[in-house]
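>>> okay, structure incoming, though there's no sequence with it:
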């Protein structure tokens, strides 16, 4: 009878450890799984969190003019709602930035990329509920 009690106790302890170990193994993956915040959002997420500016026209420093339109990608819906309220400030930033440039500064892919980054940084200084991830030029005419 004593041998059976020891065997039963050992079996119960083994089963308890096996169940606890399995639960720990499964939960460990869940606990240590890092949320990949650097993962690229899907196109649906980008569209869902993007703001389209109105078409804007302004004079350039050298006497020419630029007509442009932008899509601004934000990191959250809250940021999108905030930016929608700040649309007049975004328009001011774009117009002020463009009016201080010459056509040659905006020429080529480098000029456009630099402008997009500059607009992103300036708009981010306004944001309190999130941030701008990227600024996309959707219309562009320089004369």
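Here it is on my side, so go on. No experiment lies behind these values; they were computed from the predicted model shown.
>>> going forward, measure contacts between C-alpha atoms and count neighbours the same way
OK.
>>> measure the spatially most central residue of the chain to residue 40 for me?
Centroid check for the chain by Cα atoms, centre = their mean gives residue 75 as the closest residue, at 3.5 Å. According to Cα to Cα, to the nearest Å, residue 75 and residue 40 sit 11 Å apart.
>>> with residue 98 instead?
Applying Cα to Cα, the value for residue 98 to residue 40 is 29 Å.
>>> of the two, which one has the most company?
residue 98 (24 against 9; other Cα atoms under 10 Å).
>>> where do the strands sit along this protein?
Along the chain, counting by DSSP state E, strands occupy 50-52, 56-59, 65-74, 132-142.
>>> quick check: which of the ones you listed is nearest to residue 44?
When the strands of the chain are compared by Cα to Cα, strand 50-52 sits nearest residue 44, at 10.0 Å.
>>> what's the closest one packed up against?
Packing partners of strand 50-52 (3 or more Cα pairs under 8 Å, 6 or more residues apart in numbering; DSSP states H and E): strand 65-74, helix 77-85.
>>> distance between it and the chain's centre?
Here the centre of strand 50-52 is set off from its chain's centre by 12 Å, with Cα atoms, centre = their mean, to the nearest Å.
>>> this is the other structure I want to compare:
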């Protein structure tokens, strides 16, 4: 083979190795940034919405007063959920009307998940990431 062909093949191999190395670096860097996008406590506090206290009756005739902290994924989502306050109250009243006192004693995780799912169905700007019960009184 001539010297020109050997030089071209060597150059192509070096360029190919460089391109593969660059691709690996780019993929690893973007993968790490996606993993580090978990919300910090400061973000959680900043993008949280505290629902008003709601007092309503349960299926078995008892009353409950309950309040939630709703964590969103950004500023626009927080603004939207505060505007959708009436829809949140509606969802809570409908869900609480099917619960009994025993449902509250066994835990609220199911209610929190239902509220999260139904609110995310309504959201157009961002989404709800967590729903926390911050106040609960059975009467």
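Sure, I can see it. Here the structure is a predicted model, which is why all the values come from computation and not from measurement.
>>> dump the strands of structure 1 to CSV, plus mean neighbour count and distance to residue 19 of structure 1.
As requested, the strands of structure 1 are exported to CSV (neighbours: other Cα atoms under 10 Å; distance: least, Cα to Cα, whole Å):
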stretch, mean neighbour count, distance to residue 19 of structure 1
strand 50-52, 21, 47
strand 56-59, 18, 65
strand 65-74, 20, 45
strand 132-142, 16, 45
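>>> in JSON lines, list those along with distance to residue 113 of structure 1.
Converted to JSON lines, the strands of structure 1 look like this (distance: least, Cα to Cα, whole Å):
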{"stretch": "strand 50-52", "distance to residue 113 of structure 1": "18"}
{"stretch": "strand 56-59", "distance to residue 113 of structure 1": "18"}
{"stretch": "strand 65-74", "distance to residue 113 of structure 1": "12"}
{"stretch": "strand 132-142", "distance to residue 113 of structure 1": "9"}
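>>> right, and the ones you listed - which one's nearest residue 120 of structure 1?
strand 132-142 (6.0 Å).
>>> what angle sits between that closest one and helix 77-85?
Strand 132-142 of structure 1 runs at 40 degrees relative to helix 77-85, counting by axes from the mean of the first three to the mean of the last three Cα atoms, to 10 degrees.
>>> tell me, strand 132-142 of structure 1 lands on which residues of structure 2?
Strand 132-142 of structure 1 lines up with residues 128-138 of structure 2 when matched by TM-score structural alignment.
>>> so what touches that stretch?
Stretch 128-138 of structure 2 is contacted by residues 53, 62-73, 77, 101, 108, 112-113, 115-116, 119-120 when judged by Cα atoms under 8 Å, 6 or more residues apart in numbering.
>>> spatially nearest residue to the aligned residue in structure 1 for residue 55 of structure 2 (excluding sequence neighbours)?
By TM-score structural alignment, residue 55 of structure 2 lines up with residue 57 in structure 1. Nearest residue to residue 57 of structure 1, sequence neighbours excluded (Cα to Cα, 6 or more residues apart in numbering): residue 67, at 4.2 Å.
>>> in structure 2, what residue corresponds to the one you found?
Match for residue 67 of structure 1 (TM-score structural alignment): residue 65.
>>> measure that match to residue 135 of structure 2 for me?
8 Å.
>>> who touches both of those two?
With Cα under 8 Å, 6+ apart as the test, residue 65 of structure 2 and residue 135 both reach residue 53.
>>> and the gap between the match of residue 55 of structure 2 and residue 92 of structure 1?
Noted for residue 57 of structure 1: a distance of 12 Å to residue 92 of structure 1, by Cα to Cα.
>>> ok, now residue 39 of structure 1?
Using Cα to Cα, residue 39 of structure 1 is found at 32 Å from residue 92 of structure 1.
>>> scan structure 2 for its longest helix.
Longest helix in structure 2 by number of residues (criterion: DSSP state H): helix 3-35.
>>> distance from that helix to the middle of the chain?
Chain-centre distance of helix 3-35 of structure 2: 37 Å, with Cα atoms, centre = their mean.
>>> that one packs against which elements?
Applying 3+ Cα pairs under 8 Å, 6+ apart, we find helix 3-35 of structure 2 packed against no helix or strand.
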